[in-house]
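A.B. asks: could you work out the structure for the sequence below:
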Amino acid sequence: MMKEVPVTQARADLSNLVNEVVYGHERITLTRHGKALAVLVSPEEAKLLDSIMSSSPDMNHAVQIVDTSGSRDNLELAARYVEPNIESDQL
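C.D. replies: Okay, here's the model as predicted:
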């Protein structure tokens, strides 16, 4: 499970959070009022996500990155296509 940290706390603790991402191989979700706003990830994970998203323009809004390893020590990522949620008024 990803660690969640309120943005107000992250401001005061950014250096430690960055160390957790870099050295502890954590993903940290920044939240405001309990709602996810952004995620801190390692450069390797960001590069992988960019690679996946650039491989198909249609994937930009429809890709989820899933940790398939079950262990943070042996991180394996996979992409899974997620059908976009299209409201009837958007058609």
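A.B. asks: can we go C-alpha only for contacts and neighbour counts from here?
C.D. replies: Will do.
A.B. asks: just list the residues touching D50, thanks.
C.D. replies: Counting by C-alpha atoms under 8 Å, 6 or more residues apart in numbering, D50 makes contact with nothing.
A.B. asks: in terms of helices and strands, where is A78?
C.D. replies: A78 is part of strand 77-81, with elements assigned from DSSP states H and E.
A.B. asks: which one is E4 nearest to, not counting chain neighbours?
C.D. replies: T29 (4.7 Å; C-alpha to C-alpha, 6 or more residues apart in numbering).
A.B. asks: in the helix or strand containing that neighbour, which residues are buried?
C.D. replies: Applying DSSP H and E as the criterion places T29 in strand 28-32. Residues of strand 28-32 classed as buried by neighbour count (16 or more other C-alpha atoms under 10 Å): 28-31.
A.B. asks: any chance of JSON lines for those residues, columns distance to D50?
C.D. replies: Shown next, in JSON lines, are the buried residues of strand 28-32 (distance: C-alpha to C-alpha, whole Å):
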{"residue": "I28", "distance to D50": "18"}
{"residue": "T29", "distance to D50": "18"}
{"residue": "L30", "distance to D50": "20"}
{"residue": "T31", "distance to D50": "23"}
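A.B. asks: second chain to compare with the first, below:
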Amino acid sequence: MSDTLPIAEARAHFDSLVLRASSARERITLTDHGRPAAVLINPQELAELEDALALAQYQARQAPGTVETVPHDQVRARLGLARRRRT
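C.D. replies: Here you go, the predicted model:
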């Protein structure tokens, strides 16, 4: 379930809105002048959304033809490591 409230109204009920978001896993959208300004969600739900996004980004990078590589010398240079001498 989700609910939408103006910020001014949400101020008066903030403690109960946080409780609803955290325990009932409701999404509470706060609006400012009728436009969405923020969303209260359960921290676990946020973590799940972030994990899903990270997985989708990883899968997109691994798609055929999209793998980016960096030569070893460039990596060492970016890390400020001296070039190895061959012996």
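A.B. asks: how close does the closest residue in space to V41 of the first structure that isn't next to it in sequence get to P57 of the first structure?
C.D. replies: Counting by C-alpha to C-alpha, 6+ apart, R27 is the residue found nearest to V41 of the first structure once chain neighbours are left out, at 5.2 Å. Look at R27 of the first structure and P57 of the first structure: by C-alpha to C-alpha, to the nearest Å, they are 25 Å apart.
A.B. asks: repeat for N19 of the first structure
C.D. replies: Distance from N19 of the first structure to P57 of the first structure, counting by C-alpha to C-alpha: 33 Å.
A.B. asks: what helix or strand is L5 of the second structure on?
C.D. replies: Going by DSSP H and E, L5 of the second structure is part of strand 2-6.
A.B. asks: residues in the first structure aligned with that strand?
C.D. replies: Strand 2-6 of the second structure corresponds to residues 2-6 of the first structure when matched by TM-score structural alignment.
A.B. asks: before we move on, back to that, the residue nearest to E4 of the first structure against L40, yeah?
C.D. replies: Yes: counting by C-alpha atoms under 8 Å, T29 of the first structure does reach L40; the two are 6.4 Å apart.
A.B. asks: can you give me the helices for the first structure?
C.D. replies: Here the first structure has its helices, by DSSP state H, at 7-24, 43-54.
A.B. asks: quick one: residues contacting the most centrally placed residue in the first structure.
C.D. replies: The centroid of the first structure falls nearest to V39 when counting by C-alpha atoms, centre = their mean (4.9 Å). V39 of the first structure is in contact with 27-30, counting by C-alpha under 8 Å, 6+ apart.
A.B. asks: of the residues you listed, which pair is most distant in space?
C.D. replies: R27 and L30 (9.8 Å; C-alpha to C-alpha).
A.B. asks: what's the overlap in contacts for those two?
C.D. replies: 39-40.
A.B. asks: how far apart are the strand holding L5 of the second structure and its match in the first structure?
C.D. replies: Comparison of strand 2-6 of the second structure with the first structure after fitting gives an average deviation of 0.9 Å (mean C-alpha distance after the TM-score superposition for the first structure).
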